[in-house]
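>>> No sequence on hand, only this structure:
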């Protein structure tokens, strides 16, 4: 069996038909004559004026210096939630992009321990549902996005550390904000996580199927023989996964040319079957974490509420999926 990892390819920095835009490097500097820059491709190096002002006794002097950066204005798939992706418009190489989202709600039932006795009858309150919301946002700067970050997207092409290593592996560092909210309280933690894709070693299995068959050619001619065989099941291990390949039919065609009548033809058939398997990424847990405010605005996490008066609970199972009740 042979195992391969499918990697999507992206070719950044390719010029397209017609210019993308024209940039005036110093629109506010009337004393500087700068030639407009025609941008013809993403990640093209451009320069614009950066202004600094120095004031002394009510008199200000503006100074201009040139800043060089890579131009980008593109739409990429992002915010992958396991089923679909929401597009994101990127206008800066350092822009933070939400590449994945995880959201789950766990319901547990709390049974009151106190009982009420009335007229000799003991009654207890019915169990009440308690909800715990776990939400994670996985974010990466645009210039650090590699092929592992978003399914079907080959990356920005700017991440040098995302290239394939000598051992065939590649990795992707993502910044994670994990929030847990229950009742009227919530807490968020931030940490870095590494996704790793390793090249699985090639494995093969060859099955020999003995055939006791003989054919006597009635005349000189070309004959085609078809044999229906079955490749047996095979179990191999790729990384942390064990894959079982079920038995499957195998059709083998043999063509023999007989040069004289009554020629005897014997067959020895070797069945060889190659199977490809995409090995999923492994995840390296965080080493450190820090408490962060609950995200608001464009990076707000759905389902996570602002904290109330209750104490902040500690985060259990940091960096992993929540355990089911």
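Everything's here; your move. The structure displayed is predicted, hence computed values, not measured ones.

>>> CA only for contacts and neighbour counts going forward, please
Will do.

>>> Tell me which stretches of the stretch 151-300 of the chain form strands.
For the stretch 151-300 of the chain, applying DSSP state E, counting those that start in this stretch gives strands covering 170-182, 185-197, 206-209, 214-216, 221-231, 234-238, 241-245, 248-258, 264-266, 269-272, 282-284, 290-292.

>>> Of those, flag the one that's most buried.
strand 170-182 (a mean of 23; mean count of other C-alpha atoms under 10 Å).

>>> Let me know the angle separating that strand from strand 185-197.
Interaxial angle, strand 170-182 versus strand 185-197 (axes from the mean of the first three to the mean of the last three C-alpha atoms, to 10 degrees): 160 degrees.

>>> For strand 170-182, which helices and strands make contact with it?
In terms of contacts (3 or more C-alpha pairs under 8 Å, 6 or more residues apart in numbering; DSSP states H and E), strand 170-182 is packed against strand 128-141, strand 185-197.

>>> make it 10 Å
With contacts taken as 3 or more C-alpha pairs under 10 Å, 6 or more residues apart in numbering; DSSP states H and E, strand 170-182 sits against strand 96-110, strand 128-141, strand 185-197, strand 282-284, strand 290-292.

>>> now that strand, how far from the centre of its chain.
Chain-centre distance of strand 170-182: 13 Å, with C-alpha atoms, centre = their mean, to the nearest Å.

>>> Presented hereafter is structure B, for comparison with structure A:
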């Protein structure tokens, strides 16, 4: 190898190293996460540099000591996969909002609907004495109203093409595929019933599968 060739190789290596250092210097992390907000400084922050990077968080755990006192430990136990994306959500049949998702196991409110149910309650005829005279009130009905709210949630990794109109899904769903000619979308549904502002709201949760033709 001639001296000129050696100089060219050395110059090439120097330029490559300089470019790599510059790229590393200019590369901004996606996020810096406090993995233990319950105990500041217990564990060093984690720098996230790529989508779907696993991040392990602390889980406060209390144990009883021999002297009867309790001591709280903060071991790193719960692992989530980081993601940083903004997706449409909270579709109400006409409009949608934007939601920021930061972990793949985060619940996304995909859809929400509200309906009002009316019930006619019969009131029988009634006769009563008023000022010495017998007065009869004719039979009638009373209209009662009940509002039902539905919220359709799904974990981000389970959000497919059917979950939100116009959104093509998270792209990493392993369950979002055709099966026997149909495509389904699983939801965790919260259904709440209330009659008046002062009445107690009754809510239930259940799982529900939406079929492609139902939401298309």
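Perfect, I can see it now. No experiment lies behind these values; they were computed from the predicted model shown.

>>> Among the helices and strands packed on strand 170-182 of the first structure, which comes closest to residue 168 of the first structure?
When these are compared by C-alpha to C-alpha, strand 185-197 sits nearest residue 168 of the first structure, at 8.7 Å.

>>> Residue 118 of the second structure maps to what in the first structure?
In the first structure, the residue paired with residue 118 of the second structure according to TM-score structural alignment is residue 107.

>>> For the residue lying closest to that match once chain neighbours are set aside, list the residues it contacts.
Spatial nearest neighbour of residue 107 of the first structure, chain neighbours left out: residue 131 (4.7 Å); criterion: C-alpha to C-alpha, 6 or more residues apart in numbering. Taking C-alpha atoms under 10 Å, 6 or more residues apart in numbering, we find residue 131 of the first structure in contact with 105, 106, 107, 108, 109, 181, 182, 183.

>>> Which of those residues are retained in the second structure?
Contacts from the contacts of residue 131 of the first structure that recur in the second structure, judged by both residues aligned by TM-score structural alignment, their matches' C-alpha atoms under 10 Å, are 105, 106, 107, 108, 109, 181, 182, 183.

>>> So the first one is in contact with residue 179, correct?
Going back to what we said before, that points to residue 105 of the first structure. No: using C-alpha atoms under 10 Å, residue 105 of the first structure makes no contact with residue 179, being 11.8 Å away.

>>> Now for the aligned residue in the second structure for residue 72 of the first structure: which residues touch it?
Mapped onto the second structure by TM-score structural alignment, residue 72 of the first structure lines up with residue 83. Contacts for residue 83 of the second structure (C-alpha under 10 Å, 6+ apart) come out as 30-31, 48, 50-54, 100-106, 156.

>>> Recalculate using a threshold of 6 Å.
51, 52, 102, 103 (C-alpha atoms under 6 Å, 6 or more residues apart in numbering).

>>> between the strands of the stretch 151-300 of the first structure, which one is nearest to residue 115 of the first structure?
Judged by C-alpha to C-alpha, the one of the strands of the stretch 151-300 of the first structure that comes nearest to residue 115 of the first structure is strand 170-182, at 25.4 Å.

>>> how far off strand 96-110 does that closest one point, in degrees?
Using the same axes, to 10 degrees: strand 170-182 of the first structure against strand 96-110 is 40 degrees.

>>> okay, the angle between strand 170-182 of the first structure and strand 128-141?
Using the same axes, to 10 degrees: strand 170-182 of the first structure against strand 128-141 is 150 degrees.

>>> The match of residue 72 of the first structure and residue 127 of the second structure, how far apart?
Separation of residue 83 of the second structure from residue 127 of the second structure (C-alpha to C-alpha, to the nearest Å): 70 Å.

>>> Also residue 78 of the second structure?
Where residue 127 of the second structure is concerned, residue 78 of the second structure sits at a distance of 69 Å (C-alpha to C-alpha).

>>> Next: residue 47 of the second structure.
Relative to residue 127 of the second structure, and taking C-alpha to C-alpha, residue 47 of the second structure is found at 79 Å.

>>> In terms of packing, which of the two has more residues around it?
residue 47 (15 against 10; other C-alpha atoms under 10 Å).

>>> SS state for the more buried one?
strand (DSSP: H, G, I helix; E, B strand; the rest coil).

>>> quick one: it and residue 32 touch, right?
Yes: judged on C-alpha atoms under 6 Å, residue 47 of the second structure makes contact with residue 32 at a distance of 4.5 Å.

>>> that's a helix at residue 126 of the first structure, yeah?
No: using three-state DSSP, the assignment for residue 126 of the first structure is coil, not a helix.

>>> which helix is the longest one in the second structure?
In the second structure, assigned by DSSP state H, the helix with the most residues is helix 3-26.

>>> Following that one in sequence, what is the next regular element?
Following helix 3-26 of the second structure in sequence order, the next helix or strand is strand 31-33 (DSSP states H and E).

>>> ok, average deviation of that following strand from the first structure?
Once the two models are superposed, strand 31-33 of the second structure sits on average 3.6 Å from its counterpart in the first structure (mean C-alpha distance after the TM-score superposition for the first structure).

>>> Does anything pack onto that strand? Which helices or strands?
Counting contacts by 3 or more C-alpha pairs under 6 Å, 6 or more residues apart in numbering; DSSP states H and E, strand 31-33 of the second structure packs against strand 46-48.

>>> Give me the mean deviation of the strand it packs on from the first structure.
Looks like 4.4 Å for strand 46-48 of the second structure (mean C-alpha distance after the TM-score superposition for the first structure).

>>> what helices or strands is that strand leaning on?
On a contact count with 3+ C-alpha pairs under 6 Å, 6+ apart, strand 46-48 of the second structure meets strand 31-33.

>>> who's in contact with the strand it packs on?
With C-alpha under 6 Å, 6+ apart, strand 31-33 of the second structure has contacts from 45, 46, 47, 48.
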